[in-house]
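Asker: Sequence first, then the predicted structure:
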Amino acid sequence: MAEKTIMLACSAGMSTSLLVSKMQAAAKADGVDYHIFATAASDIDHQLNSENHPDVLLLGPQIGYMAADIKKKTDAAGIPMAPINMQDYGMMNGENVLTTAEKLMGDK
């Protein structure tokens, strides 16, 4: 079973899927076991309120305008949240995005 769960959200959950793959490869190379997945912005509320809610939420740049509203929800749920660095997102830099998630979770 995965140690922690990292959720990425974007408009439809599809553009972050390649980044998820890159993050999974980086986690494997680092010897850590995380469940990393992407979802649509419309699914965020459901995921935050589920029994198996994520340990951290990262937002794709295309939904950055929603960050303030989502932050209120993640704060209420006790889940750290941050937007993904636009350069890391554009370059699909899974290692950097994974490091961001780990810092938010207190793992680094």
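Answerer: Looks like it came in fine. Computed from a prediction, not measured in an experiment: that's the story for all the values here.
Asker: Could you use CA atoms for every contact and neighbour count after this?
Answerer: Fine.
Asker: contact partners of the lengthiest helix in the chain?
Answerer: Taking DSSP state H as the criterion, the chain has its longest helix at helix 17-30. The contact list for helix 17-30, computed with C-alpha atoms under 8 Å, 6 or more residues apart in numbering, reads 8, 33-34, 36-38, 89, 92-95, 97-98.
Asker: Could you do stretch 61-73 as well?
Answerer: Contacting residues not belonging to stretch 61-73 are listed as 10-11, 41, 45, 48, 59, 81-86, 89 [C-alpha under 8 Å, 6+ apart].
Asker: Take this one as well and set it beside the first:
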Amino acid sequence: MKIILVCSAGMSTSMLVNKMKKSATERNINAEIKAVAESELKNNLDGLHIVLIGPQVRYLEKKIKKQVEPLGIRVDIIDQMAYGLIQGDKVLDQAITLNNN
């Protein structure tokens, strides 16, 4: 499963990405996870399954959905509490649930 987290500059989600990767490894889940700025999303669509949008850039949701949903890529806003507390396991669970629906 390939997951991209979108934030304004691709920086603020890096700690969350690391926690998500750690959680995936601990649970033996094969996941490629990275954070990118919204402007870089178009360069990272190959094989992409899930886009999770940082709560601070939730205003980008419609634009991103229009761009990626026709490609079968699922989109959601990262749970604000899990984002704020850097709970990688919960955000990974969010991605898994989104991927399975």
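Answerer: Yep, it's here. Here the structure is a predicted model, which means the values were calculated and not measured.
Asker: Now the TM-score, please.
Answerer: Once superposed, chain against chain, the TM-score is 0.94 (TM-score structural alignment, normalised by the length of structure 2); 101 aligned residues with a C-alpha RMSD of 1.3 Å.
Asker: re the thing from before, from the contacts of stretch 61-73 of structure 1, list just the buried residues.
Answerer: Neighbour counting over those (16 or more other C-alpha atoms under 10 Å) leaves 10-11, 41, 48, 59, 81-85, 89 as the buried ones.
Asker: Just the closest of those to residue 106 of structure 1, please.
Answerer: The closest of those to residue 106 of structure 1 turns out to be residue 81 (C-alpha to C-alpha; 12.4 Å).
Asker: Test my guess that that closest one contacts residue 54.
Answerer: No. Counting by C-alpha atoms under 8 Å, residue 54 is not a contact partner of residue 81 of structure 1; they are 10.3 Å apart.
Asker: Spit out the residues that contact these two alike.
Answerer: Here residue 81 of structure 1 and residue 54 share no contacting residue, scored by C-alpha under 8 Å, 6+ apart.
Asker: can you count the residues close to residue 70 of structure 2?
Answerer: For residue 70 of structure 2, the count of nearby residues is 9 (other C-alpha atoms under 10 Å).
Asker: counterpart of it in structure 1?
Answerer: Superposed on structure 1 with TM-score structural alignment, residue 70 of structure 2 falls opposite residue 76.
Asker: separation between the closest residue to residue 73 of structure 2 other than its chain neighbours and residue 72 of structure 2?
Answerer: Nearest non-adjacent residue to residue 73 of structure 2, counting by C-alpha to C-alpha, 6 or more residues apart in numbering: residue 49, 5.0 Å away. From residue 49 of structure 2 across to residue 72 of structure 2, the span is 8 Å (C-alpha to C-alpha, to the nearest Å).
Asker: Which one's more surrounded, the two?
Answerer: residue 49 (21 against 10).
Asker: Name all residues that make contact with the counterpart of the more buried one in structure 1.
Answerer: Taking TM-score structural alignment, the alignment pairs residue 49 of structure 2 with residue 55 from structure 1. The contact partners of residue 55 of structure 1, taken as C-alpha under 8 Å, 6+ apart, are 4-7, 79-80, 105.
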